[in-house]
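>>> okay, here's the prediction I keep looking at, along with the sequence it came from:
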Amino acid sequence: MTTTTEQLDVFAAAAAAAAPVWRTAPASDRAAWLRALADALDAASDEVVEIADRETRLGAGRLRGEVARTTGQLRLFAGVVEQGSYLELTVDDADAAATPPRPELRRMLTGVGPVAVFSASNFPFAFSVLGGDTASALAAGNPVIVKAHSGHPELSRRTAEIAAAALEAAGAPAGSLALVEGREAGNALVRHPVIQAAGFTGSLSGGRALFDLAASRPDPIPFYGELGSINPVVITAAAIDARGAQLAEGLAASFTLGVGQFCTKPGVVFVPRGTGFEQAVADAVTGIAGGPLLTDRITEAFPAGVDALTADPSVTVVAHGAETAEGARPVVLATDAAAVADRADTLLEECFGPVTLLIRYDGEEDLHRALRAVQGCLTATLHAEDTDDVSATLALLQDRAGRVLFAGWPTGVAVTWSQHHGGPWPATTSLHTSVGATAIRRFLRPIVFQDAPERLLPPVLRDEALATLPHRRNGVLTLP
């Protein structure tokens, strides 16, 4: 099913009409609309999980957990709206004695207008029709038009139906959320003059094409894309001596989680040469089976990606996972840091699926030369002991990732106020996060009112409201 230009125009006109209602709605209303979406999706969990499992083959257990994460995101943003600090309310009182004389200035963040959201294949709930991009855009006060992912079209349609009915019943305006389908409709959505920002999770090539479309409009718009990440891990010799078997088991579980289709999968792991870690990982992965991948395109791309890596003369196959009747079989590869530094374009290419590349290094200089070849990532992980001097290594990892872990593995992203899920290019197209409370920043813009009569100010900038909301006045932070 493909959405026509005429249908898109109808959706866009409805979103444009709904935008002022969302932007000016009281926090209590906007929070209630978000909670209504969460309640409706929870109520339909059995139905939508069955559809999702049929289309994605991710398994009912995984999908039920993802529904809970998705409704949790919606409720988190309802709380963000009610708490109010996201508005960044700021007042400077007039001061005729200042040099130059200062007018009264009242500043806030406000919704940008209708937002386009592109669904991801690997999270059919949490990064789809009612996922984090949609939740944060609605919380910011913007209607949303979602581009459905071709990997789960029936689920997308049903979720959109559930959402539309919940919003209508809760009193939200018509045009609050719509769904379009088809590649051409997605391209047209980004170019549509009503759309004021876009959120995307997907491939580097697809995201870059849409990013360029957004930038080439007569009125360019911000495009917030999460595109690709190899999520480097550095393990020191002391860490392997202290807990090598545990680290090997953790790596095996992490890179095969979800059949290696998490955007935070540890794709490259730097390990000291001669520590025996390769054999420990081989032992840990042998009993782990793979499984079917999400789409035919991903299924076809996985062996090609592995072949491209193994074609390099430095790469060897360390181990395979258990045989599987269908889908992708886990594989562990190994190479050397010197080869990575010389041929980063080949050896540091992301391969979506259950594969990880162990990179042997000889000393800090060898490690750092290879790390400098790593592009921006969502995460970086450092496993070290208190006796290790890792300050220089940590500095390199910080420059290349939006989240640095010191224990555990990067798969699994907590949805919290402090979470950051983004990183330098090509991990994301901006410095903003797509997960957590501050994801709302992507869909807001600042506006200042100078010497405005109180009756013409937005209600949240009036003194009566400021007494109940976090704000800064003449430089002093005030909490209610």
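Done, it's in. Numbering: from 1, shown residues only.
>>> alpha carbons only for contacts and neighbour counts from here, please
Fine.
>>> spit out the contact partners of residue 265.
Contact analysis of residue 265 by C-alpha atoms under 8 Å, 6 or more residues apart in numbering lists 230, 231, 254, 255, 257, 410, 411.
>>> nearest to residue 57, of those?
The closest of the contacts of residue 265 to residue 57 turns out to be residue 257 (C-alpha to C-alpha; 13.9 Å).
>>> comparison target below:
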Amino acid sequence: MGAREPVLIEGRWQASRDSGGEFRAFDPTRAVAFGPAFPISGARDVEAALASASAAADQLAACEPERIADFFDAYALGIEHDAPDLVALAHLETALAIEPRLAKVELPRTTGQLRQAARAVRERSWTQPVIDTAAGLRSHLAPLHKPVLIFGPNNFPFAFNAVAGSDFASAIAARNPVIAKVHPSHPATSQRLAELAHRALVEAGLPATALQVLYHLDPALGLSLAGDARLGALAFTGSRNAGLALKAAADAAGVPAYLELSSINPVFMLDGALRERGAALAQEFFASCTMGAGQFCTNPGVVVVPRSAHGDAFVEAAAALFAQAGEGVLFSQGGRDHYQAASARWREAGATLIGGGEAASGEGYRVRPTLWSVDAEQFIADARLRGEVFGPASLIVRTRDDYHDTIAIARALEGNLTATIYAAADDAYVQGALAAQLRPRVGRLIGNRMPTGVAVSAAMNHGGPYPSTGHPGFTSVGLPAAIRRFAALHCYDQIEESLLPAELRDRNPGGIARCIDGRWTTDDIGAKP
């Protein structure tokens, strides 16, 4: 047995304390292992990471925000300097396209998130200071004084990576140490990101123990870790079953769990929009569904189309595009197995394959895109048709009219990350009624465009009602809102000013936006309006 790659524990790269086995990355295009061996950590690694991160919590919480911001800026710059190697590694481990996906879209999004975190830290407005001078009460959002455990997903090796993504940036911005459980689908990419993050932490004068990195765990050990009361919070992006198991363990220990689970992201095509631009919408839908082999949490999994001449033309055009589509490469054998099993459930529930679906001919984890169709009555009656298929597949639901069936479908939906309405001017009545039904069922309501793009904006909500996430009040994308998941509300009642945090003192030299006696202002307390 050769040497294994080190883990990042206790502020340094070191050999795993455990002999729980090893794994290698897999090339999805050939289904063969490659690269160095990474350790599968056991209980000793986990305990060391927990103890080290817990010991760092108070120290990191006391750090000046400027140092945190300097870390983010330095880390973003380091990623940019290392971009060619990082992109090459991620491409080998995920088969995602170098251009434009990794190099021009995801990596810049990642560095952009880090720089947004730096700005939010400097502005401090994420702390939401509120002061009631008459009652002598002052409150704000503050660090948890405990580490945050982050489980990274397989589909974004940069932007959602446990050592670089929004969860990581949000936890560090709130001045909490991170225990990163990176995804084993891209260990070398994660290792390189962790090396850059560790170096930037040290250079910024932050605790080197603010980041612990584990590559792989036995599922039972992962549940044990999630249920450790030393954690301040847990963040997870992945399958519903795995996320709910982690949440159950966290709930038993009183650990808040923020989960992104599953979503079918329904798209409603109203007849006026199909009349105006049906052919273009078919192309737009096909491109969205098959982008990145459909491995997006906002993939359009269900498209609702009326049985009309315009609807028939749209379905015919979309089916032709799927029939001509090339193969896509999924991240893993498990992903391909899920794709095939979930598609089989659609068939068993009465859906008809109308486009694509031929067996993939190439090596590796390749699949063919598939387009399915079912009547509205079947979709409403059978919950199997409302389950997520993670990959390049979508289900068209045909309605008898543009109102009653459409509204009934909206009412039957579980919570989703997104819902989209394509409408024209003469669809206004249906559009209004449909939007009213969808609004409480989705985190982001979209007009006239596909859901796959997620802008990194302070106004973005990448969240939604259960079961798309574990809590409808939070987002995993968009700062400063995402930071607030990993904060505690601290209230000070009649406390001497010298003991108050800077955000809550009478003077406001940083110009932080504060709510003082019901009015948001950047003034000092006692300043004349």
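Yep, that arrived. Values in this document were obtained by computation on a predicted structure and should not be read as measured data.
>>> which of the contacts of residue 265 of structure 1 remain contacts when I look at structure 2?
Compared against structure 2 with both residues aligned by TM-score structural alignment, their matches' C-alpha atoms under 8 Å, the contacts of residue 265 of structure 1 retain 230, 231, 254, 255, 410, 411.
>>> what's the closest of the contacts of residue 265 of structure 1 to residue 38 of structure 1?
Residue 38 of structure 1 has its nearest neighbour among the contacts of residue 265 of structure 1 in residue 411, at 24.3 Å by C-alpha to C-alpha.
>>> tell me the counterpart of that closest one in structure 2.
Under the alignment (TM-score structural alignment), residue 411 of structure 1 pairs with residue 452 in structure 2.
>>> from what I see, its match and residue 287 are in contact.
No - look at residue 452 of structure 2 against residue 287 with C-alpha atoms under 8 Å: they stay out of range, at 9.9 Å.
>>> how about the strands of the stretch 51-200 of structure 2, start to end?
Using DSSP state E, counting those that start in this stretch, the strands found in the stretch 51-200 of structure 2 span residues 130-132, 137-143, 148-151, 178-181.
>>> which part of structure 1 lines up with the second one?
Pointing back at strand 137-143 of structure 2 there. Going by TM-score structural alignment, strand 137-143 of structure 2 sits over residues 105-111 in structure 1.
>>> average offset between that stretch and structure 2?
Stretch 105-111 of structure 1, aligned to structure 2 and superposed, deviates on average by 0.8 Å (mean C-alpha distance after the TM-score superposition for structure 1).
>>> list the residues that contact the equivalent of residue 369 of structure 2 over in structure 1.
In structure 1, the residue matched to residue 369 of structure 2 (TM-score structural alignment) is residue 330. Counting by C-alpha under 8 Å, 6+ apart, residue 330 of structure 1 makes contact with 256, 259, 285, 288, 289, 290, 320, 321, 322, 354, 355.
>>> ok, so of the residues you listed, who is nearest residue 399 of structure 1?
residue 355 (24.7 Å).
>>> once aligned to structure 1, how far is the stretch of helix or strand residue 374 of structure 2 belongs to on average?
Applying DSSP states H and E as the criterion places residue 374 of structure 2 in strand 370-375. Superposing on structure 1 and averaging over aligned pairs (mean C-alpha distance after the TM-score superposition for structure 1), strand 370-375 of structure 2 comes out at 0.6 Å.
>>> residues touching that strand, excluding its own?
319, 322-323, 350-357, 392-399.
>>> let's go with 7 Å and repeat that
319, 322, 350-357, 392-399 (C-alpha atoms under 7 Å, 6 or more residues apart in numbering).
>>> and for stretch 121-132 of structure 2?
65-66, 69, 120, 137-142, 173, 480, 484, 503-504, 512-517.
>>> and these, which are buried?
For the contacts of stretch 121-132 of structure 2, a burial check counting by 16 or more other C-alpha atoms under 10 Å picks out 65, 69, 120, 138-142, 173, 480, 484, 503-504, 512-516.
>>> neighbour-wise, which of the kept ones among the contacts of residue 265 of structure 1 leads?
residue 231 (30 neighbours; other C-alpha atoms under 10 Å).
>>> can you tell me the SS state at the aligned residue in structure 2 for that residue?
Aligned counterpart of residue 231 of structure 1 in structure 2: residue 265 (TM-score structural alignment). Local secondary structure at residue 265 of structure 2 is given as coil here, using DSSP: H, G, I helix; E, B strand; the rest coil.
>>> so residue 265 of structure 2 sits right up against residue 297, yeah?
No - when contacts are counted by C-alpha atoms under 7 Å, residue 265 of structure 2 is not listed as touching residue 297 (8.5 Å).
>>> do a quick rundown of the helices in structure 2.
43-61, 65-81, 83-94, 107-123, 166-173, 187-203, 219-226, 240-252, 271-290, 309-323, 333-348, 376-381, 404-412, 428-438 (DSSP state H).
>>> residue 499 of structure 2 is nearest to which of the ones you listed?
helix 43-61 (15.2 Å).
>>> where in structure 1 does that closest one align, residue-wise?
The aligned range for helix 43-61 of structure 2 is 5-23, by TM-score structural alignment.
>>> what does the matching stretch contact?
110-111, 113-114, 141-143, 173-176, 178, 194.
>>> now do 8 Å
30, 110-111, 113-114, 138, 140-145, 173-178, 180, 185, 188-189, 192, 194-195.
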